[in-house]
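Let's see this in three dimensions:
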Amino acid sequence: MKAIIRPAEERGHADHGWLDTRNSFSFGDYFDPGHMGFRALRVINDDVVRPGTGFGTHGHRDMEIISYVVGGALAHEDSTGGKGVIRRGDIQVMSAGTGIRHSEYNASHREDVRFLQIWILPSRDGLPASYRQRTIPESDKRNRLALIAGPRDSGAALPIHQDVLAYACLLDDVRIVSHPIGPGRGVWVQVVDGSVSVNGILLGCGDGLSIEDESRIEIRSAGSAEFLLFDLA
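Below you'll find the predicted structure:
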């Protein structure tokens, strides 16, 4: 098994006042040639946006962008006509494709919104731009891996244009989930809250872990925990 830990405290970090962001991979002003992504997974930003502020309208191209809300409410609007507010338990998928302009604002004037912003390279450039959002019931994630995003024929809650399976899980204390890894595939585990052990490797809040050359992983909680798992070609 080839396993590499990405410790939370070694991530890129910037506090802009309105935004506190921690970057698992190189992003914006944070550049580290040793951490440019993992396979098709290009960005994992753990963002906290202050009340009444947010990302003004800006553009993207040729990227699959997933937003996973941990707490608070995030208001979205884009040039395809996509519009909505996503809260804890909700996810959104935006295929930037040939070009999309969008804004993301904290929908509250009283409390922070925390969300993970995830970028995945698409299978090809020039796809049509689109936006979707979906509520994933907490029961679907409780002590099981819920497939929140994946290829159109994967049965995922929301489709993306890449051979990546994205799962979310809420583990109660002293619970275990396992996941098979197909030949040649790799897995990234990102801890959102709490702590877990992955094949005996202990991870805390904000830690990431890549695993390759392994046929199965077992994820065990140490207290209640929340994590995302990405299974990548």
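
hey, let's count contacts and neighbours off CA atoms from now on
Fine.

Based on its surroundings, how many neighbours for Asp125?
14 (other C-alpha atoms under 10 Å).

Now it. Nearest residue, chain neighbours left out?
Among residues not flanking Asp125 along the chain, Asp62 sits closest, at 5.4 Å (C-alpha to C-alpha, 6 or more residues apart in numbering).

Looks like that neighbour contacts Ile100 (just checking).
No. With contact defined as C-alpha atoms under 8 Å, Asp62 does not reach Ile100; the gap is 9.3 Å.

Tell me how far the residue nearest to Asp125 lies from Arg87.
For Asp62, the distance to Arg87 equals 26 Å [C-alpha to C-alpha, to the nearest Å].

element containing the residue nearest to Asp125?
Applying DSSP states H and E as the criterion places Asp62 outside every helix and strand.

Distance check, it against Ser130.
On the measure of C-alpha to C-alpha, Asp62 and Ser130 end up 11 Å apart.

okay, and the common contacts of these two?
Common contacts of Asp62 and Ser130 (C-alpha atoms under 8 Å, 6 or more residues apart in numbering): Ser95, Ala96, Gly97.

measure the last one to Gly59 for me?
When distance is defined by C-alpha to C-alpha, Gly97 is 11 Å away from Gly59.

go on, Gly99?
Gly99 is 7 Å from Gly59, by C-alpha to C-alpha.

Let's see this one next, to set against the first:
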Amino acid sequence: MKTTVENVNTIIHKADTRGSANHGWLQSRHTFSFANYHNPERMHFGVLRVLNDDIVAESQGFGTHPHRDMEIISIPLEGDLKHEDNMGNKTIIKSGDIQVMSAGTGIMHSEYNANADEKVKFLQIWIFPNKKSVQPRYDQITLNVEDRKNKLQQVLSPNEEDEGVWIHQNAWFHITSLDKGKYVNYQLKDPKNNGVYAFIIKGDVTINGESLNKRDGMGLSNIEEITIESDSDAEVLLMEVPMTL
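Sure, this is the predicted structure:
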């Protein structure tokens, strides 16, 4: 394990310390301050502003609402999510897909559970962009989940030609699905300016000596490389983001 300085900055957010909201049709856990949950010590991790863990009831969802100057990423975990927006997009995203919107000068959209017989579970992530007032943009792709088996699969980057979707920010996302006893190393693309936030989608892992469980989060900065060791079958989302707004 390499570090750029002696003292690695580490922050751990245990799953049961997150903010919560229960609206009946929506159950949400907030890693960072959001809506009625406000914690001045949990406003963001660098440019990572929102990490919501959402469960939407059958046939329910978010009515049409606006966004502006934000990069919004949705990662479905279970079920199907129906998206519509004022750019004419009408799509379904499901487990194995990743969706991105560059809200830019303004976008209106809605999100609903596409199914009447099962809940939909997805991660909603907001990233502060490095360019404001851009032309709004929508994209989604279907990933080959076998490409994350016991290795890191890149799902987002700053580059349109690179693997995964792209956003207006110097950020990279990877997902890994590890069998018990396996490990992966991740080297930061821009360790001088970036940190990395790990979110444990499922299972139990050890990251640089820290034990983490399902839905825990861990942010590290002033570091060049991290090691993820699986203590059970596990799935982890890594988000490398600039630390300066």
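
Overlay them and tell me the TM-score.
Put the two chains on top of each other and the TM-score (TM-score structural alignment, normalised by the length of structure 1) is 0.97; 233 aligned residues with a C-alpha RMSD of 1.0 Å.

ok, the aligned partner of the residue nearest to Asp125 of structure 1 in structure 2 - contacts?
Residue pairing (TM-score structural alignment): Asp62 of structure 1 is matched to Asp69 of structure 2. For Asp69 of structure 2, the contacting residues are Ser102, Ala103, Gly104, Thr105, Gly106, Phe128, Pro129, Lys132, Ser133, Val134, by C-alpha under 8 Å, 6+ apart.

Glu235 of structure 2 - nearest residue in space that isn't next to it in sequence?
In space, Glu235 of structure 2 is closest to Ser177, 4.3 Å off (C-alpha to C-alpha, 6+ apart).

Please say which position in structure 1 that neighbour maps to.
Checking TM-score structural alignment: Ser177 of structure 2 goes with Leu170.

just Asn89 of structure 2 next, same as before
Aligned partner of Asn89 of structure 2 by TM-score structural alignment: Gly82.

So what's the residue count around its match?
Counted with other C-alpha under 10 Å, Gly82 of structure 1 comes out at 14.

Asp32 of structure 1 now?
Neighbours around Asp32 of structure 1, by other C-alpha under 10 Å: 13.

who's in contact with the closest residue to it other than its chain neighbours?
Sequence neighbours aside, Ser26 is the residue nearest to Asp32 of structure 1 in space, at 5.6 Å (criterion: C-alpha to C-alpha, 6+ apart). The contact partners of Ser26 of structure 1, by C-alpha under 8 Å, 6+ apart, come to Gly12, Asp32, Pro33, His35, Met36, Gly37, Val43.

And the third one, what's its match in structure 2?
Right, Pro33 of structure 1. Checking TM-score structural alignment: Pro33 of structure 1 goes with Pro40.

same deal with the first one?
Following TM-score structural alignment, the counterpart assigned to Gly12 of structure 1 within structure 2 is Gly19.

residue contacts, that match?
Arg29, His30, Thr31, Phe32, Ser33, Tyr37.

cool, Ser59 of structure 2 as well?
Tyr112, Asn113, Ala114, Asn115, Ala116.

now with 10 Å?
Trp25, Leu81, Lys82, Tyr112, Asn113, Ala114, Asn115, Ala116, Asp117, Glu118, Lys119, Val120 (C-alpha atoms under 10 Å, 6 or more residues apart in numbering).

Now the buried members of these.
Leu81, Lys82, Tyr112, Asn113, Ala114, Asn115, Lys119, Val120 (16 or more other C-alpha atoms under 10 Å).

Could you pull out the helices in structure 1 for me?
138-141 (DSSP state H).

just to revisit the earlier point, joint contacts of Asp62 and Ile100 of structure 1?
Common neighbours of Asp62 of structure 1 and Ile100 (C-alpha under 10 Å, 6+ apart) are Pro128, Ala129.

which residue numbers in structure 1 go with stretch 115-129 of structure 2?
Counting by TM-score structural alignment, stretch 115-129 of structure 2 corresponds to 108-122 in structure 1.

what's the span of that stretch, first residue to last?
32 Å.

Check stretch 143-161 of structure 1 too.
Termini of stretch 143-161 of structure 1 sit 27 Å apart (C-alpha to C-alpha).

Then stretch 198-217 of structure 2?
End to end - C-alpha to C-alpha - stretch 198-217 of structure 2 spans 6 Å.

cool, stretch 45-63 of structure 1 as well?
Using C-alpha to C-alpha, the two ends of stretch 45-63 of structure 1 sit 15 Å apart.

so how far is it from its chain's centroid?
Stretch 45-63 of structure 1 sits 14 Å away from the centroid of its parent chain (C-alpha atoms, centre = their mean, to the nearest Å).

Stretch 42-50 of structure 1 too?
On C-alpha atoms, centre = their mean, the centre of stretch 42-50 of structure 1 falls 9 Å from that of its chain.

repeat for stretch 162-173 of structure 2
12 Å.

Buried ones in that stretch, by neighbour count?
For stretch 162-173 of structure 2, by 16+ other C-alpha under 10 Å, it's Gly164, Val165, Trp166, Ile167, His168, Gln169, Asn170, Ala171, Trp172, Phe173.

how about those residues in JSON lines, adding distance to Asn194 of structure 2?
Written out in JSON lines, the entries for the buried residues of stretch 162-173 of structure 2 read as follows (distance: C-alpha to C-alpha, whole Å):
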{"residue": "Gly164", "distance to Asn194 of structure 2": "19"}
{"residue": "Val165", "distance to Asn194 of structure 2": "19"}
{"residue": "Trp166", "distance to Asn194 of structure 2": "17"}
{"residue": "Ile167", "distance to Asn194 of structure 2": "15"}
{"residue": "His168", "distance to Asn194 of structure 2": "15"}
{"residue": "Gln169", "distance to Asn194 of structure 2": "11"}
{"residue": "Asn170", "distance to Asn194 of structure 2": "8"}
{"residue": "Ala171", "distance to Asn194 of structure 2": "8"}
{"residue": "Trp172", "distance to Asn194 of structure 2": "10"}
{"residue": "Phe173", "distance to Asn194 of structure 2": "12"}
